[in-house]
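J.: Below: sequence and its predicted model.
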Amino acid sequence: MSRTVYVNGEFVPEEEAKISVFDRAFLMADGVYEVTSVLDGKLIDFPGHMARLHRSLNELKMKPARTDDELLAIHRELIARNDLESGMIYLQITRGAADRDFIWPTDAEPGIVLFTQAKEQVNAATAKTGLKVITVEDQRWARRDIKTVQLLFPSFAKMEAKAAGKDDAWLVTDGEVNEGTSNNAYIVKNDVIITRNLSNDILHGITRAAVLRFAREAQMKVEERAFTVEEAKAADEAFCTSASAFVTAIVEIDGATISAGEPGPIAARLREVYIDESRKTAI
């Protein structure tokens, strides 16, 4: 059975979903997106994702396609129609369709697409094994804090990791780790959790914010600062966070084994706390 997707005001089978060839997301990567996790048929961190969506839209001077209440209703309808218990809902908003021009159209109707993706979240195999990553020089544009659909370089980096027989890549500038291809990056040294501070250099992760809040509430020490690849290789633990992977350990960086090659206790504890707390607040 095919998925039901939402395209510009209509719920349709995925085979019948269509957008204009003149949509600026297709022509110019002129669009933003959000990914909200679904656990037990409910949405995790939905208000946070909506807040970041508005920030991305504002930074690109784009109009919202729907109100937050309307978007919540659409998300819930997609969960129901697709019988989704565990996975994600992708939301993409574009500047709309207009004749190809570098100048933004002023009268285009924003485009909107939502679709589901089923995925085992809680008992994912990588939660037990951890991930192996390589480092790749970061060549993305300078506004990585805006969650745009411009994902070509992260895709290149992910493919480079796959070609090397690894799971993912950490993106690096001048020897310092920015983030993963689709996640925020962390190391642990002497029981201190270290992750890059918020700036235009990284995505302001919604899962990141929740995990750091839970860590501080549990009296864990947190430092928000840049860290080097060499620091990461010498770390006691490493992990990443994202809406699609929650908290997942990193067990190898550029061939260097981290935490005896298995998920460490802090990453494991944060994953457990994140899942437990998210279930309490899911809507």
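T.: Thanks, I have the structure now.
J.: CA only for contacts and neighbour counts going forward, please
T.: OK.
J.: so how far is stretch 192-201 off the chain centroid?
T.: 15 Å (Cα atoms, centre = their mean, to the nearest Å).
J.: Look at it and report the distance between its end residues.
T.: 22 Å (Cα to Cα, to the nearest Å).
J.: Tell me which residues of that stretch come out buried.
T.: For stretch 192-201, a neighbour-count test (16 or more other Cα atoms under 10 Å) marks 193-196, 201 as buried.
J.: So which of those residues is the closest to Tyr274?
T.: Proximity of these to Tyr274 (Cα to Cα) peaks at Ile193, which lies at 15.3 Å.
J.: Now that closest one: closest residue in space, sequence neighbours ignored.
T.: Val222 (4.7 Å; Cα to Cα, 6 or more residues apart in numbering).
J.: sorry, back to before: now tabulate the buried residues of stretch 192-201 in TSV and tack on distance to Ile103.
T.: Listed next are the buried residues of stretch 192-201 as TSV, based on distance: Cα to Cα, whole Å:
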residue	distance to Ile103
Ile193	44
Ile194	41
Thr195	38
Arg196	35
Asp201	26
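J.: In strands, which of those fall?
T.: Secondary-structure check on the buried residues of stretch 192-201 using DSSP state E: residues within strands are 193-195.
J.: between these, which is nearest Asn58?
T.: Distances from Asn58 to those, taken by Cα to Cα, are shortest for Thr195, at 26.2 Å.
J.: still on that earlier bit, among the buried residues of stretch 192-201, which two are most distant?
T.: Top of the distance list for the buried residues of stretch 192-201 (Cα to Cα): Ile193 and Asp201, 19.3 Å.
J.: in the stretch 101-250 of the chain, which spans are helices?
T.: 125-129, 152-163, 206-217, 229-233 (DSSP state H, counting those that start in this stretch).
J.: right, and those - which one's nearest Lys280?
T.: helix 206-217 (13.0 Å).
J.: for that closest one, packing partners?
T.: In this structure, helix 206-217 makes packing contacts with helix 46-59, strand 221-224, strand 237-242, helix 265-281, judged by 3 or more Cα pairs under 8 Å, 6 or more residues apart in numbering; DSSP states H and E.
J.: Redo those as CSV? Include mean neighbour count and distance to Ile103.
T.: Converted to CSV, the helices and strands packed on helix 206-217 look like this (neighbours: other Cα atoms under 10 Å; distance: least, Cα to Cα, whole Å):
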stretch, mean neighbour count, distance to Ile103
helix 46-59, 17, 16
strand 221-224, 14, 38
strand 237-242, 26, 34
helix 265-281, 16, 42
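J.: alright, now check it against this:
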Amino acid sequence: MRTVYLNGDYLPEDEAKVSVFDRGFLMADGVYEVTSVLGGKLIDFDGHLVRLRRSLSELDMQEPAAMGDLLEIHRELVARNEIDEGLIYLQVTRGNPGDRDFHYPPEGTAPTLVVFTQAKPGLAASPLAQRGARVISVPDMRWGRRDIKTVQLLYPSMAKMMAQKAGADDAWLVQDGLVTEGTSNNAYIVKDGRIITRALSNDILHGITRAAVLRFAREAQMEIEERSFTLDEAKDADEAFFTSASGFVTPVVEIDGCKLSGGTPGAVATRLREIYIDESLKRAT
């Protein structure tokens, strides 16, 4: 049985309980991070902690533990659950005020901290990355602070189900004719050798994998243009891909039925995936 971490204790998953009055349950008042594990090591962990602190700060939420302690918790869960390839989810909520109220809990209310693992054998050798993802476009109906990694994931979940119903792998979200990002990933197109992706703002998540991939791309002398692009541009692109902590670099071969790069993973996305995995493993903790 899987071991999870809850508020200072390592527990069997069926013994880990959170109050019905927890703000995460009642108000989606919480943030989270996902760290990949390859070869039993954490990928981009420092970056995830930096973003976690930013999300907590933006929501005026108390840090649940010392950042160094969070690293040890992650390592302990990897060991206890014997994770070689997989994911670690960390969630922090504003805690349990003892009742339901729109106002924040009284000062001194302890945040809730949950950390759990998911074993994902074959994460690096993803079949989806090998064949390429098919995406559909859907309207972006999320709240305006997408740069904060909150647990408010209802609409992204709905969009993924729209994609599944349409026989696709995922959805790209569109606002005012411009692609913002995927349901759980950052979106890119490639045109005439240039990698194009939306610039950082409140409109998109500041992806940790995004930052690493763009850094590696620049080191490889690839040309990058950070700007918004339209859905029509995406359909006319030479290739496309998305990045995330769980998907690394995943080629996109079809958008709304329009095939890209001949319906097979493009050379730029394929090379970036190889570079990202190789370089990330060198830096893993």
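T.: Cool, got the structure. All values derive from a computational prediction rather than experimental measurement.
J.: How close are the two chains, by TM-score?
T.: Superposed pair, TM-score by TM-score structural alignment, normalised by the length of the first structure: 0.99. Supporting alignment: 282 aligned residues with a Cα RMSD of 0.5 Å.
J.: ok, back up a step: as a markdown table, the helices of the stretch 101-250 of the first structure with distance to Asn58 of the first structure and mean neighbour count would be great.
T.: Output for the helices of the stretch 101-250 of the first structure, formatted as a markdown table (distance: least, Cα to Cα, whole Å; neighbours: other Cα atoms under 10 Å):
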| stretch | distance to Asn58 of the first structure | mean neighbour count |
| --- | --- | --- |
| helix 125-129 | 35 | 15 |
| helix 152-163 | 23 | 17 |
| helix 206-217 | 17 | 18 |
| helix 229-233 | 34 | 18 |
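J.: Compile those helices into a markdown table and extend it with columns for distance to Pro110 of the first structure.
T.: Listed next are the helices of the stretch 101-250 of the first structure as a markdown table, based on distance: least, Cα to Cα, whole Å:
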| stretch | distance to Pro110 of the first structure |
| --- | --- |
| helix 125-129 | 37 |
| helix 152-163 | 23 |
| helix 206-217 | 24 |
| helix 229-233 | 41 |
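J.: returning to what we had before: reformat the helices and strands packed on helix 206-217 of the first structure as a markdown table; add distance to Ala80 of the first structure.
T.: Shown next, in a markdown table, are these (distance: least, Cα to Cα, whole Å):
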| stretch | distance to Ala80 of the first structure |
| --- | --- |
| helix 46-59 | 17 |
| strand 221-224 | 39 |
| strand 237-242 | 24 |
| helix 265-281 | 18 |
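J.: And Gly24 of the second structure, what's its match in the first structure?
T.: Gly24 of the second structure maps onto Ala25 in the first structure, with residues paired by TM-score structural alignment.
J.: Could you count how many residues lie near that match?
T.: Ala25 of the first structure is flanked by 22 other residues according to other Cα atoms under 10 Å.
J.: mean distance, the strand or helix carrying it to its aligned residues in the second structure?
T.: Counting by DSSP states H and E, the element that carries Ala25 of the first structure is helix 24-28. Taking mean Cα distance after the TM-score superposition for the first structure, the mean distance separating helix 24-28 of the first structure from the aligned residues in the second structure is 0.2 Å.
J.: buried set for that helix?
T.: 24-26.
J.: Leaving out the residues flanking it, which one is nearest to Tyr155 of the second structure?
T.: Tyr155 of the second structure sits nearest to Arg142 (Cα to Cα, 6+ apart), 6.5 Å away.
J.: Tell me the residue in the first structure aligned with that neighbour.
T.: Under the alignment (TM-score structural alignment), Arg142 of the second structure maps onto Arg140.
J.: go on, Leu214 of the second structure?
T.: Aligned partner of Leu214 of the second structure by TM-score structural alignment: Leu212.
J.: Check Gln175 of the second structure too.
T.: Gln175 of the second structure maps onto Thr173 in the first structure, by TM-score structural alignment.
J.: From Ala142 of the first structure, how far off is its match?
T.: 12 Å.
J.: higher neighbour count, those two?
T.: More neighbours surround Thr173 than the other of Thr173 of the first structure and Ala142, with 14 against 10 (other Cα under 10 Å).
J.: Just list the residues touching the more buried one, thanks.
T.: Taking Cα atoms under 8 Å, 6 or more residues apart in numbering, we find Thr173 of the first structure in contact with 137-138.
J.: The one 4 residues further on too?
T.: Contacts of Val177 of the first structure were listed using Cα under 8 Å, 6+ apart, and they are 170-171, 185, 196, 226-229.
J.: Looking at those, which are in strands?
T.: 170-171, 185.
J.: out of the helices and strands packed on helix 206-217 of the first structure, nearest to Ile206 of the first structure?
T.: helix 46-59 (6.1 Å).
J.: returning to that earlier point: and the next helix or strand after the helix holding Ala25 of the first structure, what does it pack against?
T.: Counting by DSSP H and E, the next helix or strand C-terminal to helix 24-28 of the first structure is strand 31-39. Packing contacts for strand 31-39 of the first structure, counted by 3+ Cα pairs under 8 Å, 6+ apart, involve helix 46-59, strand 86-94.
J.: thinking again about what came up before, which among the buried residues of stretch 192-201 of the first structure gets closest to Leu71 of the first structure?
T.: Lowest distance from Leu71 of the first structure to these (Cα to Cα) belongs to Asp201, with 28.4 Å.
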